[in-house]
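Undergrad: Next come a sequence and a model predicted from it.
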Amino acid sequence: MLDSKSTDVVWHSHSVSRKDRSEQKSQKPCLLWFTGLSGAGKSTVANSLDCALFKLGMHTFLLDGDNVRHGLNKDLGFSDTDRVENIRRIGEASKLFSDAGLIVLSAFISPFKSDRQMVRSLFPADEFIEVFVSTPLNICEKRDPKGLYKKARAGTIKHFTGIDSVYEAPENPEITFDTSRQSVDECVEQLIELLKSRNII
């Protein structure tokens, strides 16, 4: 029996191009990929940047790890295999939003270098921006905004990144923040400047 997932699938080209959609919005599409431990400040910084860009009249969309697991990825758990699939789906979704001409912000722990590289490979070299929120584990665990570290230490949550599952830190991210040393406003200001320097906004 033939594999129905790999046959009779033909790419359909659209009349309105990615370039057309980008020019209509007077911005350059890109993906800002926020990675770091739980509690590092990824979602907080990404949300604040999203608000700042919206006020500047930019067209954006924010994808957040917990929110996506309520819908698109609700069938996935937290095993290594499911984490890989989680990031693969988000990478493809981010590419679709980018093809629509949007500035996409994705905030995911994304602990594996190979997964982040896979997402990077979907984008032109100058349109993927890896944002490493490098807040130390002890600070993240002290914050523990969702009580997840406490549960992981108690053994009620398995495969928790930083406790019993590895986090592979980026080696050459486009930009790095430590939210135990920098304010959210400082992080957003630096990201805005980076986007301007790349002629994205």
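TA: Yep, that arrived.

Undergrad: Every contact and neighbour count from this point should use C-alpha atoms.
TA: Fine.

Undergrad: Could you work out the end-to-end span of stretch 174-186 for me?
TA: 16 Å (CA to CA, to the nearest Å).

Undergrad: Check the burial of residue 126 by counting its neighbours.
TA: Residues within reach of residue 126, counting by other CA atoms under 10 Å, total 12.

Undergrad: how far away is residue 199 from residue 20?
TA: 17 Å.

Undergrad: Oops, could you answer that again for residue 33 instead?
TA: 24 Å.

Undergrad: do residue 155 as well
TA: In terms of CA to CA, residue 155 sits 51 Å off from residue 20.

Undergrad: Same check on residue 70?
TA: 32 Å.

Undergrad: Please say which of those two ends up with more neighbours.
TA: Legend: neighbour count by other CA under 10 Å for residue 70 and residue 20, higher for residue 20 (14 against 10).

Undergrad: That one should be in a strand, yeah?
TA: No. Assigned with DSSP: H, G, I helix; E, B strand; the rest coil, residue 20 falls outside any strand and is helix.

Undergrad: tell me how far stretch 7-26 is from the chain's mean position?
TA: Averaging C-alpha positions (CA atoms, centre = their mean, to the nearest Å) puts stretch 7-26 23 Å from its chain's average.

Undergrad: quick one: buried residues of it?
TA: Neighbour counts over stretch 7-26 (16 or more other CA atoms under 10 Å) mark 18, 21-22 as buried.

Undergrad: Check stretch 113-133 too.
TA: 115-116, 119-120, 123, 127-133.

Undergrad: From the contact counts, what lies against the biggest helix by length in the chain?
TA: Longest helix of the chain, by residue count under DSSP state H: helix 80-99. Contact analysis of helix 80-99 by 3 or more CA pairs under 8 Å, 6 or more residues apart in numbering; DSSP states H and E lists strand 30-35, strand 103-107, helix 113-120 as its packing neighbours.

Undergrad: dropping in the other structure now:
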Amino acid sequence: MNNIHTVFDKIKSRQFKERILNQHAKVIWFTGMSGSGKTTLASLLEEKLFDAGFFCQILDGDNVRSGINNNLGFSEEDRVENIRRIAEVARLFLNCGIIVICSFISPTKHMRQMAKEIIGEDDFLEIFVNTPLEICEKRDPKGLYKKARAGEIKDFTGITSPFEAPENPFLSVENAEPEIEKTVERIFKSVVPLLRQ
């Protein structure tokens, strides 16, 4: 570490970049079980924010694991490292004045607390997609629950590995109803006041 010399003090500030983008950067962190609807909600929220003139970047579980985290598995240690790296990347975007929409199971309180500490408590907006397990399993868009029930996937969240629900999220939504547009509108109205200059 002695040979590392950061240049954060020599680059344009986050505030400078936020003024150019005319927004306050935040990290909107969707958490919930596989199949809960995190990615769908994140994508629809991004669309609404862009339509309203905001500049965003989505970080999604499968996308990140196909690139920067493609060397990680699903052990407890690797899952923690997955979230740590994501939080560090989100913080880099945040420092560019960009609104970051993260969509990750992030199943434990410890993982989410670590992410919040890396990003900064004031900039971390945790949204719990509180979809019941039976609905997630019925959707099963990737066939993962079926494989987990058959013993083909170990340590699968909600089946053989726990999901610890957030106790005090910024927002909790149930993505069980068919009117997903209403859920997205609720999220949009909750976050927009914090994003405006």
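TA: Structure's in. What do you need? All values reported here derive from a predicted model rather than from experimental measurement.

Undergrad: ok, back up a step: average offset between the longest helix of structure 1 and structure 2?
TA: On superposition with structure 2, the mean distance recorded for helix 80-99 of structure 1 (mean CA distance after the TM-score superposition for structure 1) is 0.4 Å.

Undergrad: Which residue numbers in structure 2 does that helix align to?
TA: The aligned range for helix 80-99 of structure 1 in structure 2 is 76-95, by TM-score structural alignment.

Undergrad: May I see the buried residues of the matching stretch?
TA: Those would be 79-87, 89-91, 93-95, for stretch 76-95 of structure 2 by 16+ other CA under 10 Å.

Undergrad: now swap in stretch 187-195 of structure 1 and tell me
TA: So, applying 16+ other CA under 10 Å, buried residues of stretch 187-195 of structure 1: 187-188, 191-192, 194-195.

Undergrad: what sits against the residue most central in space within structure 1?
TA: In structure 1, the C-alpha closest to the average C-alpha coordinate belongs to residue 106, at a distance of 2.7 Å (CA atoms, centre = their mean). Residue 106 of structure 1 makes contact with 31-34, 46, 62-65, 94, according to CA atoms under 8 Å, 6 or more residues apart in numbering.

Undergrad: distance of it from residue 96 of structure 1?
TA: 13 Å.

Undergrad: Which among the contacts of residue 106 of structure 1 count as buried?
TA: Buried among the contacts of residue 106 of structure 1 by 16+ other CA under 10 Å: 31-34, 46, 62-65, 94.

Undergrad: out of those, who's nearest residue 13 of structure 1?
TA: Checking these against residue 13 of structure 1 by CA to CA gives residue 94 as the nearest, at 18.8 Å.

Undergrad: Leaving out chain neighbours, which residue sits closest to the closest one?
TA: Nearest non-adjacent residue to residue 94 of structure 1, counting by CA to CA, 6 or more residues apart in numbering: residue 104, 6.4 Å away.

Undergrad: could you measure the one you found against residue 62 of structure 1, distance?
TA: Taken as CA to CA, the span from residue 104 of structure 1 to residue 62 of structure 1 is 6 Å.

Undergrad: Check residue 49 of structure 1 too.
TA: Taking CA to CA, one finds residue 49 of structure 1 at 10 Å from residue 62 of structure 1.

Undergrad: same check, this time on residue 180 of structure 1
TA: Taking CA to CA, one finds residue 180 of structure 1 at 23 Å from residue 62 of structure 1.

Undergrad: Could you do residue 37 of structure 1 as well?
TA: 18 Å.

Undergrad: now residue 23 of structure 1
TA: 21 Å.

Undergrad: before we move on, what about residue 198 of structure 1?
TA: 20 Å.

Undergrad: likewise residue 90 of structure 1?
TA: Residue 90 of structure 1 is 11 Å from residue 62 of structure 1, by CA to CA.

Undergrad: Over to the residue lying closest to residue 191 of structure 1 once chain neighbours are set aside. Which of the three states is it?
TA: Setting aside the residues directly before and after it, residue 191 of structure 1 is nearest to residue 49 in space (CA to CA, 6+ apart), at 7.7 Å. Look at residue 49 of structure 1: counting by three-state DSSP, its state is helix.

Undergrad: my guess is residue 49 of structure 1 meets residue 190, correct?
TA: No. Residue 49 of structure 1 sits out of contact with residue 190 when judged by CA atoms under 8 Å, with a separation of 10.1 Å.

Undergrad: Helix or strand for residue 42 of structure 2, just tell me which one.
TA: helix 38-51 (DSSP states H and E).

Undergrad: average gap between that helix and structure 1?
TA: For helix 38-51 of structure 2, the mean deviation from structure 1 after alignment is 0.6 Å (mean CA distance after the TM-score superposition for structure 1).

Undergrad: Just tell me the aligned range of the very next helix or strand once past that helix in structure 1.
TA: Later in the chain than helix 38-51 of structure 2, the nearest helix or strand by DSSP H and E is strand 56-60. Under TM-score structural alignment, strand 56-60 of structure 2 corresponds to residues 60-64 of structure 1.

Undergrad: Repeat that for stretch 26-35 of structure 2.
TA: Going by TM-score structural alignment, stretch 26-35 of structure 2 sits over residues 30-39 in structure 1.

Undergrad: residues contacting the corresponding residue of structure 1 for residue 119 of structure 2?
TA: Residue 119 of structure 2 maps onto residue 123 of structure 1 when the alignment is built from TM-score structural alignment. Taking CA under 8 Å, 6+ apart, we find residue 123 of structure 1 in contact with 30, 95.
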